[in-house]
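**Student:** I need the structure of the sequence given here:
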Amino acid sequence: MSSPSVASFDYIVIGAGSAGCTLAARLTENGKFSVLLLEAGGTDRHPEVLDPVRWTSLFPGPLDWGYQSQPISACDLRVDHVPRAKMLGGCHSHNASVWVRGHQNDYDGWLRSGCPGWGWDDVLPVFQRIENWQGALGNSRRTGGPMYIAHPVDPHPLAVAFAGAGPLIGLPANADHNDGTLEGTAFFNLTIRNGQRFTVVDGYLNPALARDNLTVMTGAQTTRLLLNGTRCTGVETLRSGVVQSITARREVILSAGVIGSAQCLLSSGIGPAADLRALGIPVVVDLPGVGRNYQDHVLFAGINYECAKPLPPARNNGAEATLWWRSRPGLDCPDIQPVLLEFPFFTPELAARVPSANGFAIAPSIVKPQSRGRLQLVSSDPLVAPQIDVNFLSCDADLDAMLAAVELCRELGASSAFAEFEGREVLPGALSRTEMLATIRQAATSYFHPVGTCRMGTGSDCVVSPTLAVHGVEQLRVVDASIMPEIPCVNTNGPSVMIAEKAADWILA
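**Tutor:** Sure thing, here's the model as predicted:
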């Protein structure tokens, strides 16, 4: 896609991911405003992207930013890859094609934290507007939206076994995990159409490309925001070695994700003043919360089974069935989420304990972590990757939740539902608490859902208002998963699209 023929637009959207594609399409619908959508990566039309079962091959790689965490203190100082897509569609182009709205208490928690307009009753109609649901129509399901959502077609026998294993050990089955409750075993809703990944590029961006008022520029990395005092007037981008300044007449909207949006603010002088001064970056607005509040779901990779009986190849996304549950009584929403993977899954540190490729894994995860990390710059050069301290498992509560999740997964895997596959648990096996904790520290990895570095709210630690305007800066918003004050207990792609739809309503009002 070519450079813009003009250097001024009504709106500039930075990042063509789940939120950015949605926002660019919505802002150009009425034909009144010109929009420039900037994307540092390139096309998403690659065979390994379009085939939804091949998502694990996409990172690290040329379609990924290649971010690495700092050594993780609670995980034996291991370094973890932080997958972030670098192409049109963003992480919707390299994730597992899962579509989940979230638990009603996820959003009611945002509401209680001081974010009016973000409760479950507020966001449910937005999800309904987005979705083109292919299954039975219940009270909360709708058709006609831009996003194709469906149950897995002809699910893998392992996924069927997992869905049936829950009731065998006393857990409920959940026929619709998108009705505001999640508890129980379920088949994921997927954004896969006719065997091919279906993303925001297909649902939002491509239909909008014919509009004269939308310009999409790929291979363009935004290096910093242009500011006149505390008013954002445009952006500086780097493309093919050439720096270009582009003006926004109305607003600049950061949709560069949990890492990119925070990094762009910091590089532009918006963030913790002391940190910026230490790097020689002139302070425009002292916002201590920029880069803080980093949260991510944490996977245990994984409970692995070696099978004597040959298994069919993985189907659909290779991860068709899941379970949400609570690790202890008294929680207002699930805090653990096991996922059935139709292939072995382990960290490099534990590879020797999984001898065969003919097997599968049940990957437990904690989805309401108490641990918080931080992102910060190490250089004033906007092209230098920031330092990412994921800080996994630093709270005892997270370790306790993961222990409960691991034992629940082992119980599921040992149920008679899996007997036909003649599987033998090879990792982790029956261990003492001390041994299991040691294994968890070696097996912990990102579930690819980082959020929170540009927190929404009104407190001194917040970066954006409940309408997503950056505190202290005019004509600048952040619209992506980085604004989430607390991570929802579900995969974050669907909520990111919802955030963009709500933002578009406010911007166009």
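
**Student:** from here on, just use CA atoms for contacts and neighbour counts.
**Tutor:** Fine.

**Student:** residues of stretch 193-211 that come out buried?
**Tutor:** 193, 195-205, 208 (16 or more other C-alpha atoms under 10 Å).

**Student:** reformat those as a markdown table; add secondary structure.
**Tutor:** Shown next, in a markdown table, are these (DSSP: H, G, I helix; E, B strand; the rest coil):
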| residue | secondary structure |
| --- | --- |
| Arg193 | strand |
| Gly195 | coil |
| Gln196 | strand |
| Arg197 | strand |
| Phe198 | coil |
| Thr199 | coil |
| Val200 | helix |
| Val201 | helix |
| Asp202 | helix |
| Gly203 | helix |
| Tyr204 | helix |
| Leu205 | helix |
| Ala208 | helix |
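
**Student:** structure for this one too, so we can compare:
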Amino acid sequence: METESFDYVVVGGGSAGCIVAARLAAAARVLLLEAGDDALAHPETQSSDGFKYAFAKEGLMWHRLSTPQADCGGRAIWAGTGRVLGGSGAVNGMVYTRGDRRDFDAWPEGWRWNDVVPAFEAVEARLGVRPRPPTVFATAFLDSAVEAGFARKDGLNDGDLGGVAGCNDMNYQGEHRRSSYRAFLHGADLPGLTVRTGARVRRLRFGPDRRATAVDYDWQGRPRQAAIGREVVLCAGALETPRLLLLSGVGPRAALERLAIPVVQASAGIGRNLQDHPNVCMFYRAGAPIDFQYPQVYGFDNARAPEGLQAGIQPDTCYVCYAAPASLQQSMQRMVPILTLPGRLHDIAGLRRLLRGLVDLAFRLPLVRRFVGRVFGIVVVLGKPTSRGTVSLVSADPDQPAAIDLAYYATPEDRSVMAAAIERARAIAAKAPLAGAKPLSAGAKRVGERKRWQWIRTATMTTFHFCGSCRMGDDADSPVDTSLRVKGLANVRVADASVVPEIPVSALNAPSMMIAYRAADFILAGETA
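**Tutor:** Presented below is the predicted three-dimensional model:
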């Protein structure tokens, strides 16, 4: 097996990994390993208008399914994330939201709002974030939200999201996406950096002192090994980072022993505390064509607050205005094969391509295009779920996927908040100037509780905000410390959304980049593990 030596090995070239690798490579030899392609091989990942095509493209996202979800009618939920240099930040809608300052009250000391703002600001200075000006229809949505009790506020990054709606910041510049790849790696003079795309990491190797000595990976059809001089930094995301640790012998002892994986470090918290934002989309048909293209209009609220919408309270739900003409075709091309192919047939790429072709044909029909041209949605997002899922191994074989249990709606609190949030979204749609739009989804209509929950169970999907599966904290249940080092190991850090203790109410891309920036700060400041 061919072996090379580096000071640092960064596993995962996504939103977090690009930042960590770029900052460390300024003064050290760094290897960045990414399972997906080079971003430049996919122009849609570089364009600010390309997000819908990137989302639908077969090779740009991991094809994963959750375990059957008991509170979603036994359905398996698609759990794809970006699989390209730039990661999910190369295929998402470019939403940049820090979260509410009260989100960080549940994070450990040293990670509260005032602690993390400097890192957010440093990332933003490189990305150049800004809101997009609202179009006529986006303004109509915001006016209706104000009539429903929301306060109008654009930017949404001052830390107070209680009861507000406005145009959120987005990471774009002209016609270009400003992902962490574009801002930190693309065109940068980093002679210490080696980037390997198409590299599938199999496991970490450890010496007797629990020091990671090497990373085993496959590249260009051959097994390789990267020897670690100082540290390995895991940035593979909340679904892959715990999987890699488990394969390497770091995790719950009983689970590892059951699969005959030698235990390097018994750590019960690896793969636990998984969180995500489940959502449903309530579709309406407006009286005029929809004229905006981006997920640029957001609202936040505490759906069950007895005093109603107001600033100063912790929001627990998010409301996004979705323009169907902008990306419904591409969304259906991605999701229809997953929703319609039974059993493991959805794993057959040829069948997925066939169904995507049929969707494309349907959207070529003038009648369909005219109908969709006036359709919009209100995406209702459960922003502060209390349910917790797991990532676990079913095999010691690195080629076998992990079992991902998202545990949607596993608590009564989550079910209650989602029900209240749907009523809040219906209230927005009922106010002028949206009043008069025809409800299309069952959830958008006035129905009984039983029928509403039947619809929720069938309509729920992920918002792709997976986090928390390697929680950081000072408590014994947290497997990662507040300097992002895996407890009990000598030189392994986690620097991605895996470490999030409690999910923010907002999108996770900005917090993921903030975590990565701080991880590099810790390492560069000499906090070697």
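
**Student:** now for the buried residues of stretch 193-211 of the first structure: which two are most distant?
**Tutor:** The two members of these with the most space between them (C-alpha to C-alpha) are Gly195 and Ala208, at 23.5 Å.

**Student:** quick one, what contacts the spatially most central residue of the second structure?
**Tutor:** Geometric centre of the second structure, nearest residue: His465, 3.2 Å, by C-alpha atoms, centre = their mean. By C-alpha atoms under 8 Å, 6 or more residues apart in numbering, the contact set of His465 of the second structure is 275-277, 507-508.

**Student:** ranges for the helices of the stretch 251-400 of the second structure?
**Tutor:** Secondary structure of the stretch 251-400 of the second structure (DSSP state H, counting those that start in this stretch): helices located at 253-258, 324-340, 349-363, 366-372.

**Student:** my guess is Ala236 of the second structure contacts Cys18. True?
**Tutor:** No - applying C-alpha atoms under 8 Å as the test, Ala236 of the second structure and Cys18 come out as separate, 10.9 Å apart.

**Student:** pretty sure Gly260 of the first structure sits in a helix.
**Tutor:** Yes - under three-state DSSP, Gly260 of the first structure falls within a helix.

**Student:** re the thing from before, with distance to Glu4 of the second structure and mean neighbour count added, can I get the helices of the stretch 251-400 of the second structure in JSON lines?
**Tutor:** Listed next are those as JSON lines, based on distance: least, C-alpha to C-alpha, whole Å; neighbours: other C-alpha atoms under 10 Å:
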{"stretch": "helix 253-258", "distance to Glu4 of the second structure": "29", "mean neighbour count": "16"}
{"stretch": "helix 324-340", "distance to Glu4 of the second structure": "39", "mean neighbour count": "19"}
{"stretch": "helix 349-363", "distance to Glu4 of the second structure": "35", "mean neighbour count": "15"}
{"stretch": "helix 366-372", "distance to Glu4 of the second structure": "54", "mean neighbour count": "13"}
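
**Student:** distance of the residue lying farthest from the centre of the second structure relative to Leu354 of the second structure?
**Tutor:** Farthest-out residue of the second structure from its mean C-alpha position, per C-alpha atoms, centre = their mean: Pro208, at 35.5 Å. Distance, Pro208 of the second structure to Leu354 of the second structure, using C-alpha to C-alpha, to the nearest Å: 51 Å.

**Student:** where does Met498 of the first structure land in three-state SS?
**Tutor:** Following three-state DSSP, Met498 of the first structure is assigned to helix.

**Student:** what lines up with it in the second structure?
**Tutor:** In the second structure, Met498 of the first structure lines up with Met514, judged by TM-score structural alignment.

**Student:** give the contact list for its match.
**Tutor:** Taking C-alpha under 8 Å, 6+ apart, we find Met514 of the second structure in contact with 116, 119-120, 123.

**Student:** who are the contact partners of the counterpart of Ala96 of the first structure in the second structure?
**Tutor:** Using TM-score structural alignment, the partner of Ala96 of the first structure in the second structure is Gly93. By C-alpha under 8 Å, 6+ apart, the residues touching Gly93 of the second structure are 51-52, 294-295.

**Student:** next, the mean deviation of the top strand by length along the second structure compared to the first structure.
**Tutor:** Longest strand in the second structure by number of residues, with DSSP state E as the criterion: strand 222-234. Comparing strand 222-234 of the second structure with its match in the first structure after superposition yields a mean distance of 0.7 Å (mean C-alpha distance after the TM-score superposition for the first structure).

**Student:** state the distance from Thr223 of the first structure to Val406 of the first structure.
**Tutor:** Counting by C-alpha to C-alpha, the gap from Thr223 of the first structure to Val406 of the first structure is 42 Å.
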